[in-house]
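Colleague: quick one: sequence and predicted model below, then my questions.
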Amino acid sequence: MDIEYITRSKIDSFDEKSLEEILAEYILDYKDITLETSRKMAESVIEEVKNSLKISQTNDEFLKDLIAIPESGIAMGEMGVGSRGAGDFFVHRKIAEIVDSTKTSSLVNPTAQDDGGVVKASTDSGELYVTTAVDGIHSRLSEYPFLGGFHVTRASLRDVCVMGADPVAIISDLHLADDGDVGKLFDFTAGVAAISELIDVPIVAGSTLRVGGDMVLGDRLVSAVGSIGVSKYPPTARKRAEKGDIILLTEGSGGGTITTTAIYNGFFDVIWETIDISFIKASNALIKDDLVKDIHAMTDVTNGGLRGDAHEISETTGLGLEFQHEAIKSMVNPKVLNMLETLDIDPLGVSTDSLMLIVPENKVNEVKKSVLNAGVKIAEIGTVDNSGIARMNKSDGTIEELKPLFREAAYTKIKKLVGETTPEDFEIMKEKVQKAANNAIKKKDDVVNYINQN
């Protein structure tokens, strides 16, 4: 419950006394305090918000521009942000444009829409490639902190591994709302630490704060885990894929998304299928066997499922990808696949946490042998060509072009109600979002110029 949001949204519609009573009732729902104390808290919130709103009356026009949000008029949910589909990908490309506008130098940055970012450093022993990645906890795992910490750490490390880097450090940022039990912090950290211990990569830093300070009531947990990796070879970024390459896929049993699907649909035995580190074992085997340099591209099948990854790789490279449907299905953990098919969830539209490798034909057998020796299943699922289209050959003989839906395949009941279809006014929505991103870049430029001149 965001008390500040409620206050800001209602302050022009209610007199102060009425608003104070509304807020006091909300506060009493969460706090074991007297009505008098809750009213005093409500009064304080209203006073603080009123004071903050006075900034719009300042004569300092630059300051007013500084604190004004470049609003698009499009809400997160409307645009499908975080739902790993077309709307989400579009917004991420706009974020990448803001990053790219800085003109700072990096080998791989968000414009590549890749899993991690890479910078090159020079050392006495030669060049070193440093990869960083960060992932946020699955929002529906707030009530299951250990699982949330476990899976977000795996996700962050995967993003480092698929760039061909060897993970060397983990960092954690943890936010818990005001009424959350401190034990949630420990449970989440234990989940992060479990992965740290299993793969012998240390947790080196972190931050712990409350969500919204005194203004947000409840026990919602939000967090992010970052990973750092190093490599002596250039990254296995998507743009390195070439015509004639073979596409390999390891067996995926899912992470945060599959765990959430299992919990909220009652398939509790499936949770245990996700408690593994097969992905990292496969990646580490390739590093140990010195095969990373021979792999053109690596990615984890996460955001929007294989549909999303295939489309993004095709968009980034301009190449085509041809997949075999039955081969893909064979690389989904059987229990996970059964759950998805029982619930009518498209296995190609959700995160299965498989490792997808794009490899020159003459290196396929070596790569498969390395992964299999690590105890991880792997199979050939397709090829790269110059068609410019990602597509799949289905068992009935038909061919389907692989495109991300507006949102990833709905894997909970509430997501099915929200739906996956693209809004009719999506193009108009994109124009508004583009304008907001442009305005954000302009603000950044104005502030940088101001600081440089003063």
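Modeller: Sure thing, it's come through.
Colleague: switch to C-alpha atoms for all contacts and neighbour counts from now on
Modeller: OK.
Colleague: just the strands in the stretch 251-400 of the chain please.
Modeller: 297-300, 320-324, 355-359, 378-385, 390-393, 399-401 (DSSP state E, counting those that start in this stretch).
Colleague: how about those in CSV, adding mean neighbour count and distance to V45?
Modeller: Output for the strands of the stretch 251-400 of the chain, formatted as CSV (neighbours: other Cα atoms under 10 Å; distance: least, Cα to Cα, whole Å):
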stretch, mean neighbour count, distance to V45
strand 297-300, 27, 45
strand 320-324, 22, 55
strand 355-359, 26, 49
strand 378-385, 22, 57
strand 390-393, 21, 53
strand 399-401, 15, 53
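Colleague: just list what the longest helix seen in the chain packs against, helices and strands only.
Modeller: Assignment by DSSP state H gives helix 426-453 as the longest helix of the chain. Secondary-structure packing of helix 426-453 (3 or more Cα pairs under 8 Å, 6 or more residues apart in numbering; DSSP states H and E): helix 61-67, helix 86-100.
Colleague: use this one as the comparison:
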Amino acid sequence: MDMEGFVRKMLKQENERKVKNKLINRIREFKEIDKEKAAKLASAVIEEVKNTFKINEEDKELKELVKYPKANVTMGEMGVGSRGKGDFFVHRKIAEISLSKGKTVVDPTSQDDGGVVKTESKFGNIYVTTAIDGIHSRLSEYPFLGGFHVTRAALRDVYVMGAKPIAIISDLHLADDGDVGKLFDFTAGVSAVSELTGVPITAGSTLRVGGDMVLGDRLVSAVGAVGISNTAPTARKKAEVGDKILMTEGSGGGTITTTAIYHGFFDVIYETLNIDFMKACEAIINAGLLNEIHAMTDITNGGLRGDAHEISSTTGLGFVFNKEKIFDLINPRVLEMLNKLDIDPLGVSIDSLMVIAPKDVCEEIKDVVSKVGVKIDYVGYVDDSGVPKLKSKNEEKILKPLFREAAYTKIKKVVGEKTPEDFEEMKEKVKNAALKAIKKKNKIVEMIRKKEHGR
């Protein structure tokens, strides 16, 4: 429970005395303290929040600096984090704000798995790939699984850019009432993947969620990975018409684990505990095939629906997928669970490796990946249609992303997957907020540069 957010909202609706009494009760729901101590905490929170209101009264420039451009569209309304059309749109806007022109080989606007910069050395060009992923939000109560799967995700994002991971970093935040044991369990999950892959953990940070202001035991975190290569990245934009598409068997990660936990399919959790993706990538790297691959990605962001749409949007190419082949490459126990729960297997992250390359190279890839015990097969090809399509025995249809990824928990089913009627209006509001953020960034950068120049 966010005390600061609660007070900010309630002070606009009720008098201070009522807000204080409500906050005292909320605090005592979370903390076993007497009413006097809770009252002191409540008073401190209210005083701090009231002080921040004064910024709006005194300094016009400071007011502009600290306020943020409101879109009047919430994260939930826009579907941010839900791997669908709304989420993809917001990420494109974030990428526009983040853009460092001319300094990257693969930048955020590519909507790729990782970012890449090139640096020169006496040994030639070195490509440095970075990636970061956040823990699945529903795995806060299951830290080991959260740490395990988010670490795999970060390493996957480095591998698919054609780089060899060399370091793992971890950023861990636990709310004020969280048991310290959660920190250790999460780190054990991260370390398990580190030991299995031989990629060391080199740095990290541990803080509280919201400091003293947030009650509860919610765990939020991110794991990043760094990789290097002496060859150009296997970015999505390099795909070509006529390329074939390979896919490895996917058993899922954080999303499938969450589905299994919250629907009672506990045996499926064990299916997700593997490093098959990394084994497949290592086999490709060791065979010296990276230079001949046009693109690699992991089937994660909203499932094949989301990834195919994003790749098609980035490249302008079309992709034709064979439905039966894809379903054959989803772990049987995972597929059985999804079917029983009426969850679209094409709309959730199954954590397969997808490789796009010329046919003769694909044959070599199939051979080396199969030899390390990972199932792999053809699932489609690239054409010039400009859209992703799904073929089955009886029909062919365009593969479209939903507003949100397939609803894989009961609460997601309640929220729904349908695109809001005012989605275009929401997009315009979000776009305007992003433009204001860019304008603010440019103004502050210019102000600091002038100050530095005057010294």
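Modeller: Now that the structure is in, tell me what you want to look at. The shown structure was predicted, so the numbers you read here are calculated from the model rather than taken from an experiment.
Colleague: any idea what the TM-score is?
Modeller: Scored against TM-score structural alignment, normalised by the length of the first structure, the superposed chains reach a TM-score of 0.99; 451 aligned residues with a Cα RMSD of 0.7 Å.
Colleague: now the longest helix of the first structure: which residue numbers in the second structure?
Modeller: On the second structure, the counterpart of helix 426-453 of the first structure by TM-score structural alignment is residues 423-450.
Colleague: off-centre distance for the matching stretch?
Modeller: 23 Å (Cα atoms, centre = their mean, to the nearest Å).
Colleague: just stretch 447-455 of the second structure next, same as before
Modeller: On Cα atoms, centre = their mean, the centre of stretch 447-455 of the second structure falls 37 Å from the chain's centre.
Colleague: would you mind listing the buried residues in it?
Modeller: The neighbour-count check on stretch 447-455 of the second structure (16 or more other Cα atoms under 10 Å) flags nothing as buried.
Colleague: ok, now stretch 67-83 of the first structure?
Modeller: Buried-residue list, stretch 67-83 of the first structure, by 16+ other Cα under 10 Å: 70, 72, 79-83.
Colleague: residues making contact with that stretch?
Modeller: 86-89, 91, 304, 406-408, 429, 432-433, 435-437, 439-440 (Cα atoms under 8 Å, 6 or more residues apart in numbering).
Colleague: let's see it at 6 Å
Modeller: 87-88, 407-408, 432-433, 436, 439 (Cα atoms under 6 Å, 6 or more residues apart in numbering).
Colleague: most neighbours among the residues you listed, which one?
Modeller: E408 (29 neighbours; other Cα atoms under 10 Å).
Colleague: that one matches what in the second structure?
Modeller: E408 of the first structure maps onto E405 in the second structure, by TM-score structural alignment.
Colleague: just G164 of the first structure next, same as before
Modeller: When the second structure is aligned by TM-score structural alignment, G164 of the first structure is paired with G162.
Colleague: same check on D385 of the first structure?
Modeller: Match for D385 of the first structure (TM-score structural alignment): D383.
Colleague: pretty sure its match contacts V241?
Modeller: Yes: at 4.8 Å, D383 of the second structure and V241 qualify as touching, with contact defined as Cα atoms under 6 Å.
Colleague: L372 of the first structure: which of the helices and strands packed on helix 426-453 of the first structure is closest?
Modeller: helix 86-100 (33.1 Å; Cα to Cα).
Colleague: secondary structure element holding the residue most central in space within the first structure?
Modeller: Nearest to the mean C-alpha position of the first structure, by Cα atoms, centre = their mean, lies D135 at 5.2 Å. Here D135 of the first structure, judged by DSSP states H and E, is contained in strand 126-136.
Colleague: that strand corresponds to what range in the second structure?
Modeller: Using TM-score structural alignment, strand 126-136 of the first structure pairs with 124-134 in the second structure.
Colleague: who touches that stretch?
Modeller: With Cα under 6 Å, 6+ apart as the criterion, stretch 124-134 of the second structure contacts 114-119, 154, 221-230.
Colleague: how close does it sit to the first structure?
Modeller: Mean deviation of stretch 124-134 of the second structure from its aligned counterpart in the first structure after superposition (mean Cα distance after the TM-score superposition for the first structure): 0.4 Å.
Colleague: and the helices in the stretch 1-150 of the first structure, which stretches?
Modeller: 3-10, 16-30, 35-53, 61-67, 76-79, 86-100, 145-161 (DSSP state H, counting those that start in this stretch).
Colleague: which one of those helices is the most hemmed in?
Modeller: helix 145-161 (a mean of 28; mean count of other Cα atoms under 10 Å).
Colleague: which other residues reach it?
Modeller: Taking Cα under 6 Å, 6+ apart as the rule, helix 145-161 of the first structure contacts 115-116, 133-135, 137, 141, 187-188, 191-192, 225-227, 229, 255-256, 283.
Colleague: quick one, that helix and strand 126-136 angle?
Modeller: 150 degrees (axes from the mean of the first three to the mean of the last three Cα atoms, to 10 degrees).
Colleague: the stretch 151-300 of the second structure: helices as residue ranges?
Modeller: Under DSSP H, counting those that start in this stretch, the stretch 151-300 of the second structure gives helices at 181-197, 254-263, 267-272, 276-286.
Colleague: most tightly packed of the ones you listed?
Modeller: Buried most deeply of those, by mean count of other Cα under 10 Å, is helix 254-263, with a mean of 21.
Colleague: and the aligned partner of V350 of the first structure in the second structure, how many neighbours?
Modeller: Under the alignment (TM-score structural alignment), V350 of the first structure pairs with V348 of the second structure. Other residues near V348 of the second structure come to 26 when the count uses other Cα under 10 Å.
Colleague: for G302 of the second structure, same thing?
Modeller: G302 of the second structure: 30 neighbours (other Cα under 10 Å).
Colleague: the first structure: which residue goes with that one?
Modeller: In the first structure, G302 of the second structure lands on G304 (TM-score structural alignment).
Colleague: wait, that match touches V350, no?
Modeller: Yes: applying Cα under 6 Å, one finds G304 of the first structure in contact with V350, separated by 5.4 Å.
Colleague: which one of the helices and strands packed on helix 426-453 of the first structure lies nearest to I46 of the first structure?
Modeller: helix 61-67 (19.5 Å).
Colleague: the closest one against the second structure, how far on average?
Modeller: Averaged out, helix 61-67 of the first structure is 1.1 Å away (mean Cα distance after the TM-score superposition for the first structure).
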